[in-house]
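Q: Only the shape, not the letters, is given here:
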């Protein structure tokens, strides 16, 4: 990737990112393109567990993945990065909380920047009522058994005004700017600040969960939750039928607590909330 005065490809300023993440001792790596930032950092974590956080961001990915191996679809400009770090202790006990803690952190940064953002359990970034991105957390171990976690974030920055894209669960796709120019156009400083703020917020959330307990994640989730106190729908694993309940937050394992007529149920991370009116598949 071409670099001049620390600005890479007129997209990101590596030196500014390094300065913004200095307090975490983080390493910053920007590239034009790779297959998957998560796969790159997972390979590094398998060779040797991370001793310090590593932030990897690219302009393009040729093999991006979402939950359950689904291909991540990019329809316009996007912010793409992964964060690799030593597996936090709470991640050993409750790996499902990693994506939730990261998602809440990303939502807070977006809201502070003026975007109408929320988190749809367990790992979808919601902007203006649609899916604008997602978070993929993956745990790996090196030959000595030391754990690392890689947290990938893909966020749509722009989408065309006439797009008709929907997710496999029937939700419409969204972005920071739909039918408008990128908020980062010709502004690598702003793009870098957004990326750095997200990474810093994620690392801060992980530290807080370590120091103060996972209750911090449980307490922070409702404010970010896109469907807090509202009815949600999912496909029942047993019957295959559409089931309904009211979103009541998450438990200490990151499962969604839903209130139904039969009592409270806990939905695991393999469950997807579907848009009952949106042609989910």
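A: Done, it's in. Predicted, not measured: the structure shown is a model, and the values here were computed from it.
Q: rest of the way, CA atoms for contacts and neighbours
A: OK.
Q: so how many other residues sit close to residue 59?
A: Residues near residue 59, counting by other Cα atoms under 10 Å, number 18.
Q: Is it in a helix, a strand, or coil?
A: Secondary structure assignment for residue 59 (DSSP: H, G, I helix; E, B strand; the rest coil): strand.
Q: Contacts only, for it.
A: When contacts are counted by Cα atoms under 8 Å, 6 or more residues apart in numbering, residue 59 touches 11, 31-33, 78-80.
Q: let's bring in a second one:
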């Protein structure tokens, strides 16, 4: 858990961030924190040793000039607008998989909204046992612990909730993102993010859900394995400049919490409608591969549970619960209403 010193440092960063390019006097910080001006100065010095550039000018005060590109609570918490999500942050320099760490924490009683985040994963998990490429210090890899009051059969809907929030956040950051069913987000037809949802449940209720998200933010083409360079991308590649990772994470968690609260309050229909607006799959000729078969046809809709509806050449509409989707030839994406 956070120490008092860490909390005070977060508050100082929050106040300085709110001031932007303006200076905040030591007296003002002292009053807001209930500390002496000497104690404020010590906390500022501690932040400087951690990589923060904080300018101090006599008779004017302090100004935050530069924040290190890290994803600890010091960087993220001052930017958060959530009630629960990300308020307790378990930061790791390196983990095997954030989903695995989050699952263990949830089994041990971690609360709703706690997040595991890593600068690097050595065994990042994608769908169907695939690896997720996770180079250090460039992208966003996290897993959120959720404890919604839902029956287990509705838990897959949370993947679509997360996908809507993620696609909207990417658009806010200048990337024309779209959702590929069931759990990928694309920019220009190339994968930029993936979502992996895992749960622990009884027949009648969910104990917890782990929503794992990986987003390629700042990696370049050379960071991808050669076999993925034609099919993967990053936000930096798409928009031509780096992304502030802590800002992106904080905005994403705020948006995820907003969508989660709306979903739990009103049901899946509002999520389904927005998902369809953001979809890159609907209206496309697709090949769906499952463990047992292949299915070709036109992706026409998702049903009220989030399953993909595919109209075959024979005119039958097949319901797909899980599988890999390949878009066979480009069409203009359209929403099925």
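A: That came through fine. Computed from a predicted structure; not experimentally measured.
Q: Which residue, other than its chain neighbours, is closest to the counterpart of residue 242 of the second structure in the first structure?
A: Counting by TM-score structural alignment, residue 242 of the second structure lines up with residue 183 in the first structure. In this structure, residue 183 of the first structure finds its nearest non-sequential neighbour in residue 177, 7.2 Å apart by Cα to Cα, 6 or more residues apart in numbering.
Q: again with residue 171 of the first structure
A: In space, residue 171 of the first structure comes closest to residue 275 once its chain neighbours are excluded; the distance is 5.8 Å by Cα to Cα, 6+ apart.
Q: can you check residue 192 of the first structure too?
A: In space, and not counting its chain neighbours, residue 192 of the first structure is closest to residue 12: 5.2 Å by Cα to Cα, 6+ apart.
Q: So that neighbour is in contact with residue 184, correct?
A: No - using Cα atoms under 8 Å, residue 12 of the first structure makes no contact with residue 184, being 10.1 Å away.
Q: between those two, what contacts are shared?
A: Residues within reach of residue 12 of the first structure and of residue 184 at once, by Cα under 8 Å, 6+ apart, are residue 191.
Q: I'd like to know how many residues surround the residue nearest to residue 183 of the first structure.
A: For residue 177 of the first structure, the neighbour count with other Cα under 10 Å is 21.
Q: Contact partners for it?
A: By Cα under 8 Å, 6+ apart, the residues touching residue 177 of the first structure are 157-159, 183.
Q: of residue 12 and residue 184 of the first structure, who's got more company?
A: The neighbour comparison of residue 12 of the first structure against residue 184 (other Cα under 10 Å) goes to residue 12, with 25 against 16.
Q: check contacts around that one.
A: 30, 188-189, 191-192.
Q: Secondary structure class of the residue mapped onto it from the second structure, three-state.
A: Residue correspondence to the second structure (TM-score structural alignment): residue 12 of the first structure is matched to residue 71. Judged by three-state DSSP, the three-state class of residue 71 of the second structure is coil.
Q: where's residue 71 of the second structure relative to residue 248 of the second structure, distance?
A: Residue 71 of the second structure sits at a distance of 10 Å from residue 248 of the second structure (criterion: Cα to Cα, to the nearest Å).
Q: coming back round to it: any idea how many residues pack against the residue nearest to residue 171 of the first structure?
A: The burial count for residue 275 of the first structure: 18, using other Cα under 10 Å.
Q: All the helices of the first structure, in order from the start?
A: When assigned using DSSP state H, the helices of the first structure occupy the ranges 14-20, 37-47, 89-93, 96-112, 188-212, 215-224.
Q: which other helices and strands contact the fifth one?
A: Helix 188-212 of the first structure sits against strand 12-13, helix 14-20, helix 89-93, helix 96-112, helix 215-224, with contacts defined as 3 or more Cα pairs under 8 Å, 6 or more residues apart in numbering; DSSP states H and E.
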